[in-house]
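*Asks:* Model the following, please.
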Amino acid sequence: MPEEMKKYLLDLMNCTEDVLGIVITDRDGVPILKVAAEEAPELAMRPTYISTFSMATDQAGKLGMGKNHKMVCVYGNYQVVHFNKLPMVATVIATSGANTGLLMDMDMEISALVSQLTDVVDV
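*Replies:* As a prediction, this is how the structure comes out:
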């Protein structure tokens, strides 16, 4: 089953232009599933970077606007979209020229996978 899930992520990554990697982690940034192209920035896939999303989403929740579902970070060469799927976090890394709307639309496909993973993995 894990190989099928990894293939699903790889197909999703390859059918969306300029996506360099997709990582599914637990809340602390520990990778559960990861697919990446060779040119994907390794720093963006490290647990220490991904775990900062959990802290940031907790702080954003204190603003009184409700639960944070997605976060988009745009850098000089890359953009990173985090999806809050607690107890897991899905992270999509793409080039800065990628269509952000298409990246955010990946939410539905990733949600289906994460719900299956939640049943299999004890997080």
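*Asks:* can we go C-alpha only for contacts and neighbour counts from here?
*Replies:* Will do.
*Asks:* can you give me the strands for the chain?
*Replies:* Here the chain has its strands, by DSSP state E, at 19-26, 31-36, 70-74, 78-85, 88-95.
*Asks:* contacting residues around the fourth one?
*Replies:* Okay, so that is strand 78-85. The contact list for strand 78-85 (Cα atoms under 8 Å, 6 or more residues apart in numbering) reads 53, 68-74, 89-98, 103-104, 107, 111, 114.
*Asks:* Distance to residue 5 added to the strands of the chain, as a markdown table?
*Replies:* Below are the strands of the chain laid out as a markdown table (distance: least, Cα to Cα, whole Å):
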| stretch | distance to residue 5 |
| --- | --- |
| strand 19-26 | 11 |
| strand 31-36 | 8 |
| strand 70-74 | 22 |
| strand 78-85 | 16 |
| strand 88-95 | 13 |
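*Asks:* now the other sequence, so there's something to compare against:
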Amino acid sequence: MTLPQLFAHIDGIEAILVLDKDGTPILKLPTAEAVDQLDLQTIIPSAQTLQDQSQRMNLKKLKTVVTYWSARQIITYNVPPLVFIIAADTNVNTGALLNLYNDFQTISSEELSNKA
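*Replies:* Now for the predicted structure:
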């Protein structure tokens, strides 16, 4: 499944932001304006802090973080070397969104093999 197909696959996804390992945005879907309007980049420091704190407490590495913010749910997926952030309506099934982790792993590994 490609990232644009997610919008058709799960109704209610508003935007997707893909970051590299340094937190630099590398892809914004459906448009850069839609992602910027939602101000998803304000979520990045919080997600990185959660990741750092879980590692310091010797917990397993966080794979996903679910937050609710301003009438939408924000799911952050840590799929090294990429981070995917999805903004979706609160009526979207959270379990269906969490199941996207495997799709993101596939997308991330395909991206790495294309660069090699």
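*Asks:* Got a TM-score for the pair?
*Replies:* Here the TM-score for the pair of chains, by TM-score structural alignment, normalised by the length of structure 2, is 0.81; 114 aligned residues with a Cα RMSD of 2.4 Å.
*Asks:* re the thing from before, could you point out which of the strands of structure 1 sits nearest residue 47 of structure 1?
*Replies:* Among these, the nearest to residue 47 of structure 1 by Cα to Cα is strand 31-36 (7.0 Å).
*Asks:* Need the strands of structure 1 in a markdown table (columns: mean neighbour count and distance to residue 13 of structure 1).
*Replies:* Formatted as a markdown table, the strands of structure 1 follow (neighbours: other Cα atoms under 10 Å; distance: least, Cα to Cα, whole Å):
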| stretch | mean neighbour count | distance to residue 13 of structure 1 |
| --- | --- | --- |
| strand 19-26 | 25 | 6 |
| strand 31-36 | 18 | 8 |
| strand 70-74 | 14 | 17 |
| strand 78-85 | 22 | 13 |
| strand 88-95 | 25 | 9 |
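*Asks:* Which of the ones you listed sits closest to residue 64 of structure 1?
*Replies:* strand 70-74 (15.9 Å).
*Asks:* Mean per-residue distance, the closest one versus structure 2.
*Replies:* Its aligned residues in structure 2 lie a mean 0.7 Å from strand 70-74 of structure 1 after superposition (mean Cα distance after the TM-score superposition for structure 1).
*Asks:* which residues of structure 2 does that strand align to?
*Replies:* Mapped onto structure 2 using TM-score structural alignment, strand 70-74 of structure 1 spans residues 64-68.
*Asks:* Contacts for the matching stretch, please.
*Replies:* For stretch 64-68 of structure 2, the external contacting residues (Cα under 8 Å, 6+ apart) are 47, 73, 74, 75, 76, 77, 78, 90, 98, 101.
*Asks:* Contacts only, for the residue mapped onto residue 91 of structure 2 from structure 1.
*Replies:* Under the alignment (TM-score structural alignment), residue 91 of structure 2 maps onto residue 97 of structure 1. Applying Cα under 8 Å, 6+ apart, we find residue 97 of structure 1 in contact with 18, 78.
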